[in-house]
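Undergrad: Got a predicted structure plus its sequence, pasted below:
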Amino acid sequence: MKNKQEIGALLLRVVLGIIFIGHGTQKFQGGIENIAGWFDSIGLPGVLAYLVASIELVGGIVILLGLATRIVGGLFVIVLLGAIVTVQLAAGFIGGYAYDLALLAISVYLLLNGSKLYSLDSYIVKRKGDRPFWL
């Protein structure tokens, strides 16, 4: 049987990837220009909306596949800290930043520990024989 820790990391990676794919897709399908306008309205550069949505969508796909898990986990940490500080904190814990805090904890875990089980990173290491810095 596989290591319980690796199974847990795989579950966290898959769930986080699916959630972020959903959030990124929603931003693009709902009109990224509207999100950019909303960013402007709260004092953030509108172009940041494109960056955040891209990190969410592409990062979600990449982390789901287990590629550069630690790097993407770090990007998610930055996005989530930004969301908590700029928007969710003012809304309070429940109905505000509780959900983002849970995603932040998962992202920090993956940033620190990675997730090798059923990952493209592990496949690459087996093929090349050297360990990339993000594993």
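TA: Here it is on my side, so go on.

Undergrad: From here on, just use CA atoms for contacts and neighbour counts.
TA: Fine.

Undergrad: So for the longest helix along the chain, what gets flagged as buried?
TA: Secondary structure of the chain per DSSP state H: the longest helix is helix 4-29. Residues of helix 4-29 classed as buried: 6-7, 9-10, 12-21, 23-25, 27-28 (neighbour count, 16 or more other CA atoms under 10 Å).

Undergrad: Please apply the same query to stretch 73-85.
TA: Buried, per 16+ other CA under 10 Å, within stretch 73-85: Gly73, Gly74, Leu75, Phe76, Val77, Val79, Leu80, Leu81, Ala83, Ile84.

Undergrad: Spell out the residue ranges of the helices in this structure.
TA: All helices of the chain, identified by DSSP H, fall at 4-29, 32-41, 47-65, 69-83, 98-113, 120-128.

Undergrad: burial count for the closest residue to Asn113 other than its chain neighbours?
TA: Closest residue to Asn113 apart from its sequence neighbours, by CA to CA, 6 or more residues apart in numbering: Arg70 at 7.3 Å. When neighbours are counted by other CA atoms under 10 Å, Arg70 registers 23.

Undergrad: ok, structure two:
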Amino acid sequence: MNANEIGKVILRAILGLTFFIHGFSKFQGGIANTAGFFDSIGVPGFMAYVVAVIELVGGIILILGLGTRVVSMLLAVIMIGAIFTVKLSAGFLGDGQMAGYELELLLLAMSVYFIFTNQSKISLDQKFSTNN
């Protein structure tokens, strides 16, 4: 086990945990409220359910290292959507009314890393891989 593998696991677990908590909070705070917010910014309200489920379930399976590339692609798309539909107008650090897009950019970069990197040796992806 080398430092690179340990780093991948830590990064994947933190990314998964962050998305899990964000998805969970959408349901805990009332998914109907999130759907209403989506409608208010011109995104169909049903997409709130899609995003919340991807964040919640995707976060869990990312922590486990299962379907890492696919989940990371979905999460990257969500972050691109969040940046361009909500956060870009506030700027990188925010505008005093709303946080900027710095967090979304970090989560996007982390997701993109997992799209392109090799599977971690400590993951279910590796355990079930036919390339072992």
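TA: Yep, it's here. Nothing here was measured: the structure is a model prediction, and the numbers come from that model.

Undergrad: picking up where we left off before, the residue nearest to Asn113 of structure 1 contacts Leu112, doesn't it?
TA: Yes: here Arg70 of structure 1 reaches Leu112: they are 6.8 Å apart, a contact under CA atoms under 8 Å.

Undergrad: and the longest helix of structure 1 with helix 69-83, angle?
TA: In terms of direction (axes from the mean of the first three to the mean of the last three CA atoms, to 10 degrees), helix 4-29 of structure 1 departs from helix 69-83 by 50 degrees.

Undergrad: Next, the mean deviation of helix 4-29 of structure 1 compared to structure 2.
TA: Following the fit onto structure 2, the mean deviation recorded for helix 4-29 of structure 1 is 0.7 Å by mean CA distance after the TM-score superposition for structure 1.

Undergrad: Return the residues in contact with the most centrally placed residue in structure 2.
TA: The C-alpha lying nearest the average C-alpha coordinate of structure 2 belongs to Leu75 (CA atoms, centre = their mean; 3.9 Å). Leu75 of structure 2 is in contact with Ile54, Glu55, Gly58, Leu108, Ser111, counting by CA atoms under 8 Å, 6 or more residues apart in numbering.

Undergrad: now with 7 Å?
TA: Ser111 (CA atoms under 7 Å, 6 or more residues apart in numbering).

Undergrad: How much space separates it from Asn4 of structure 2?
TA: Using CA to CA, to the nearest Å, Leu75 of structure 2 is found at 23 Å from Asn4 of structure 2.

Undergrad: My read is that Asp100 of structure 1 contacts Leu80, right?
TA: Yes: between Asp100 of structure 1 and Leu80 there is a contact at 6.2 Å, judged by CA atoms under 7 Å.

Undergrad: what touches both of these two?
TA: Here Asp100 of structure 1 and Leu80 share no contacting residue, scored by CA under 7 Å, 6+ apart.

Undergrad: hang on, the earlier thing: show me what the longest helix of structure 1 is packed against.
TA: Contact analysis of helix 4-29 of structure 1 by 3 or more CA pairs under 7 Å, 6 or more residues apart in numbering; DSSP states H and E lists helix 47-65 as its packing neighbours.

Undergrad: How far off centre is the helix it packs on?
TA: Here helix 47-65 of structure 1 shows a centroid-to-chain-centroid distance of 7 Å under the convention CA atoms, centre = their mean, to the nearest Å.

Undergrad: Can you list the neighbours in contact with it?
TA: For helix 47-65 of structure 1, the surrounding residues in contact (CA under 7 Å, 6+ apart) are 13-14, 17-18, 20-21, 23-25, 27, 32, 35-36, 39, 69, 72, 79, 119-120.

Undergrad: tell me the angle of it relative to helix 4-29?
TA: Using the same axes, to 10 degrees: helix 47-65 of structure 1 against helix 4-29 is 140 degrees.

Undergrad: To what extent does helix 47-65 of structure 1 diverge from structure 2 after superposition?
TA: Compared with structure 2 after the fit, helix 47-65 of structure 1 shows a mean deviation of 0.4 Å (mean CA distance after the TM-score superposition for structure 1).
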